[in-house]
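[1] quick one, fold the following:
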Amino acid sequence: MCRLFGMSTGGPRVRAAHWLLDAPRSLRAQSHRMQHGAGLGWFSLGGEPVRDRAPLAAFENADFDLHARNVPSHTFVSHVRDASVGGLTVHNCHPFVMSDRLFAHNGVVKGLDVLRTWMTDVDRAHVAGETDSELVFAYVTAEIRRRGDTTAGIVEAVRRIAAELPVFSLNLLVAEAGRMWALRYPESNELWVLSPGEGGVSGPGRAAGTDGPVPAVVIASEPMDDRPGWRPLQPGELLTVDGLTETSFFPFDPLRHPLRRSDLSIREAASQATAPGTAGPPVAPGTRALTDTSAALSAVTSSGTSATVPSAQASSSAPSAAPSSASSGAPSVAAPVAVGAVPAVPSAVPRPSVPPEGFPSASAKPSDAAGSVAAALSGAARAGAVASNAVLSGATVSSGAGRVRAVASAAIPASGPA
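    Coordinates of the predicted model:
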């Protein structure tokens, strides 16, 4: 599945090279399994969000390496893509930028025609690509603007999506200059946090100072090294990070129209498969989990009809035909908002430096009765589950300082995850 990464230092500007490039399970290492695109977002000295992205795997993208090693910021959002909707174009790569915020998403949200009706033409004008992720971000942005508060806007948007649209997973990262929000919802895909009190730092090595490690909150789809302090977010947990202060909210009911893996198309199910090396119970001797895209697709196509991709193993134990694009938002920074004083967001739980035992989790029982939108779309997904993914011809373009890149453009089903 796609991989998310976020980091906040609370002020000091650092480089993210360790987690993006050098850690045992860095984002570059993970991109060998997620090769459809990579992007990195950060905040400039003026507080504007800036991002560079390309439909190219991080491990073969010279710009990704260059920015990871050289760009200093106090807040980062990065993403590697395993596509199942939209072509392999720069407009479909994460992170996205809207209204001075960065956004990245992992999961599947259907009912996109319904989602579009919730927004005005002005709201939709920000959308340049074809993914469910960008539409969700546009709706989240619209709700934040209506409510005048980022946390309340995220909560309201996710509540309505969860109540009215079919959802498999809605894991997301939203970042403003110095602030970050991370959501795991529901339990389908994991999301982890390494807090400063549990070993969270910007990188390894020398004593604190210029380019030395500083305390940091690190968020990732899987533990990126073997530090014991990694903690999985609970299903339904919205973690807010203001500087280095972490607060958890549990404001969401169970999904009204949950999607199962059997409801997804072949390509969607493959993109949500658990990756090798992630935390979880060991596979029994003599067996091998279908954990990557090629294995999942092979299992389905060899059966002649359909197959269920194994679900992600959850554990609470720690463990190119398109050029790259850089963009910047307007030079304004959102005014600080007290995280604990958010209207209509219950169950705020301040995070101490050491997480308490038996941290409560949100219920995730599926509803017995799915709505008409969920039923229709779920049926359509099953009907299309035998279609294979067609890859079209590649092309080359020049990018950067004389570099030449090649990438294949893919014809992928018109609704599903990014």
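[2] okay, CA-based contacts and neighbour counts for the rest of this
    Fine.
[3] where along the stretch 1-150 of the chain do the helices fall?
    In the stretch 1-150 of the chain, the helices defined using DSSP state H, counting those that start in this stretch lie at 17, 27-30, 62-70, 112-117, 121-124, 132-147, 150-164.
[4] which one, of the ones you listed, ends up nearest to Met1?
    helix 27-30 (10.0 Å; C-alpha to C-alpha).
[5] list the buried residues in the closest one.
    By neighbour count on 16 or more other C-alpha atoms under 10 Å, the buried set for helix 27-30 is 27-30.
[6] tell me what that helix is packed against?
    Helices and strands touching helix 27-30, by 3 or more C-alpha pairs under 8 Å, 6 or more residues apart in numbering; DSSP states H and E, are strand 3-8, strand 75-80.
[7] angle of the first one against strand 75-80?
    Between the axes of strand 3-8 and strand 75-80, defined by axes from the mean of the first three to the mean of the last three C-alpha atoms, to 10 degrees, the angle is 170 degrees.
[8] which residues touch strand 3-8?
    When contacts are taken as C-alpha atoms under 8 Å, 6 or more residues apart in numbering, the neighbours of strand 3-8 outside the stretch itself are 27, 30, 34, 74-81, 104-106, 172-173, 178-180, 202, 216-221, 241, 243-244.
[9] next: the last one.
    When contacts are taken as C-alpha under 8 Å, 6+ apart, the neighbours of strand 75-80 outside the stretch itself are 2-10, 16, 27, 30-31, 34-43, 57-58, 94-95, 102-104, 173, 175-180.
[10] ok, Thr247 to Val174 distance?
    In this view, Thr247 and Val174 are 15 Å apart by C-alpha to C-alpha, to the nearest Å.
[11] no, scratch that, I was asking about Ala16
    To Val174, Ala16 is 17 Å away according to C-alpha to C-alpha.
[12] how about this one, so we can line them up?
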Amino acid sequence: MCRWIAYTGSPVTLDELLYKPANSLVMQSRHSRLGAEPTNGDGFGVGWYDEHSPTPGLFRSIEPAWSDANLREIAQHVRSGTVFAHVRATSGTAVQQTNCHPFRHDRWLFMHNGGIGGFAALKRDLQVAVAPELFPTIEGSTDSETLFHLALTFGLTDDPPRAVAEAIGVVEDVARRRGVPFPMQGTVAVTDGDRVWAIRYSSEGRSRSLFHNQDVAVLREQYPDNPVLHGLTDDTRVVVSEPLGDLKGAWLEVPESSCLVIGGGVQEIVPFAPVAPA
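    Presented below is the predicted three-dimensional model:
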């Protein structure tokens, strides 16, 4: 469906994440190893935080990531310690800029790999559940943006895991009433620029792939001659749809039905389950 990367740690230029790794995100846009399809060419987006503004920068395009000259150009110059990037494979909605991830609301970025099954049949009920003051800010037509606005409705800015759990709970409740089995599929990433929450969940219990890096200090001991590892601080964390390379022991799978929480150089994995509406 899609591929994404969430990065927090030592400030790096975007090309260090998007182009330089052996299995970089741009490489995954053409030759995904673990995705539902090998090609993710229906647009891309990248969001980043810096000292110039309290809200993240955002660059999105409907061009395939591998052929966009503007992305290659800015990737060599934009530098950040918190980056979200996403390459899209549409599940049916239009290829347009407003449908490209990540989605932004004030300081918050949100991206999703997967989909809401039977979304066309569920869309009206789901969007009616979005808070009236948030509904006008839905710009595109994707299930992912609707899920983001449901999470915002349920308090994403106060408690992201709980808000996403309640949003998915509504999705599953509406789907049950509409006769749609296994509606939720995917991995979700949320950040406010300081912390990152990455959730892996599907109604069927067979979610899309998701990995995070082994501690840099551990890898540095195992590979003392690797120059890339010596250029990263110990608090660097990378969450990816699929590993960026083949370095043995570098990538750990995020368990099914769990939430990876990253902040202040510390990460933990906690159980995740939808919360049914009252």
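[13] Thr120 of the first structure: which of the buried residues of helix 27-30 of the first structure is nearest?
    Set against Thr120 of the first structure, the nearest of the buried residues of helix 27-30 of the first structure by C-alpha to C-alpha is Leu27 (35.7 Å).
[14] show me what that closest one aligns to in the second structure.
    Structural alignment places Leu27 of the first structure opposite Leu25 in the second structure (criterion: TM-score structural alignment).
[15] excluding covalently adjacent residues, which one is nearest to that match?
    Leu18 (5.0 Å; C-alpha to C-alpha, 6 or more residues apart in numbering).
[16] then Ser91 of the second structure?
    Nearest-residue entry for Ser91 of the second structure: Met1, 6.8 Å, with adjacent residues in sequence omitted and distances by C-alpha to C-alpha, 6+ apart.
[17] these two touch, right, the one you found and Asn113?
    Yes. Counting by C-alpha atoms under 8 Å, Asn113 is a contact partner of Met1 of the second structure at 6.2 Å.
[18] so for these two, which residue has more residues nearby?
    More neighbours surround Asn113 than the other of Met1 of the second structure and Asn113, with 26 against 19 (other C-alpha atoms under 10 Å).
[19] which residue in the first structure lines up with His105 of the second structure?
    Applying TM-score structural alignment, one finds that His105 of the second structure aligns to Met98 in the first structure.
[20] err, Phe148 of the second structure, not the other one
    With TM-score structural alignment as the criterion, Phe148 of the second structure lines up with Phe137 in the first structure.
[21] contacts for stretch 207-224 of the second structure?
    Looking at what lies outside stretch 207-224 of the second structure - C-alpha under 8 Å, 6+ apart - the contacts are 34-35, 113-114, 185-187, 200-201, 226, 229-230, 232-243, 249-254, 256.
[22] in it, what's buried?
    When burial is assessed from 16+ other C-alpha under 10 Å, stretch 207-224 of the second structure yields the following buried residues: 207-217, 219-220.
[23] which among those gets closest to Thr142 of the second structure?
    Taking C-alpha to C-alpha as the measure, Arg208 is the one of these closest to Thr142 of the second structure, at 18.0 Å.
[24] what range in the second structure does the one helix or strand Thr247 of the first structure maps to sit on?
    With elements delineated by DSSP states H and E, Thr247 of the first structure resides in strand 245-249, which encompasses its position. Per the alignment by TM-score structural alignment, strand 245-249 of the first structure matches residues 266-270 in the second structure.
[25] what's the mean deviation for the matching stretch versus the first structure?
    In the superposition with the first structure, the aligned residues lie an average of 1.3 Å away from stretch 266-270 of the second structure, counting by mean C-alpha distance after the TM-score superposition for the first structure.
[26] which of the residues in that stretch are buried?
    When burial is assessed from 16+ other C-alpha under 10 Å, stretch 266-270 of the second structure yields the following buried residues: Gln267.
[27] got the contact list for the spatially most central residue of the first structure?
    Nearest to the mean C-alpha position of the first structure, by C-alpha atoms, centre = their mean, lies His105 at 3.1 Å. His105 of the first structure sits next to 4, 94, 133, 170-173, 418 when contact means C-alpha under 8 Å, 6+ apart.
[28] out of those residues, who's the most crowded?
    When neighbours are counted as other C-alpha under 10 Å, the busiest of the contacts of His105 of the first structure turns out to be His94, with 31 neighbours.
[29] turn the helices of the stretch 1-150 of the first structure into JSON lines, columns for distance to Arg53 of the first structure.
    Converted to JSON lines, these look like this (distance: least, C-alpha to C-alpha, whole Å):
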{"stretch": "helix 17", "distance to Arg53 of the first structure": "16"}
{"stretch": "helix 27-30", "distance to Arg53 of the first structure": "14"}
{"stretch": "helix 62-70", "distance to Arg53 of the first structure": "8"}
{"stretch": "helix 112-117", "distance to Arg53 of the first structure": "24"}
{"stretch": "helix 121-124", "distance to Arg53 of the first structure": "21"}
{"stretch": "helix 132-147", "distance to Arg53 of the first structure": "14"}
{"stretch": "helix 150-164", "distance to Arg53 of the first structure": "24"}
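[30] closest to Gly87 of the first structure out of those?
    Distances from Gly87 of the first structure to each of these were compared by C-alpha to C-alpha, and the smallest falls on helix 132-147, at 12.8 Å.
[31] quick check, Met180 of the first structure in a helix?
    No. Secondary structure assignment (DSSP: H, G, I helix; E, B strand; the rest coil) places Met180 of the first structure in strand, not in a helix.
[32] for it, what are its contacts?
    With contact taken as C-alpha under 8 Å, 6+ apart, Met180 of the first structure is in contact with 8, 75, 173-174, 240-242.
[33] now do 10 Å
    6-8, 75-77, 101-103, 150-151, 173-174, 217, 219, 239-244, 246 (C-alpha atoms under 10 Å, 6 or more residues apart in numbering).
[34] tell me the contacts of the closest residue to Asn23 of the second structure other than its chain neighbours?
    Nearest residue to Asn23 of the second structure in three dimensions, chain neighbours excluded: Leu244, at 4.5 Å (C-alpha to C-alpha, 6+ apart). Applying C-alpha under 10 Å, 6+ apart, one finds that Leu244 of the second structure lies in contact with 5, 17-18, 20-25, 27-28, 211, 213, 238, 250-251.
[35] apply 7 Å and report the result again.
    Leu244 of the second structure makes contact with 21-24 under the criterion C-alpha atoms under 7 Å, 6 or more residues apart in numbering.
[36] just the buried ones from the residues you listed?
    Neighbour-count burial (16+ other C-alpha under 10 Å) applied to the contacts of Leu244 of the second structure gives 21, 23-24.
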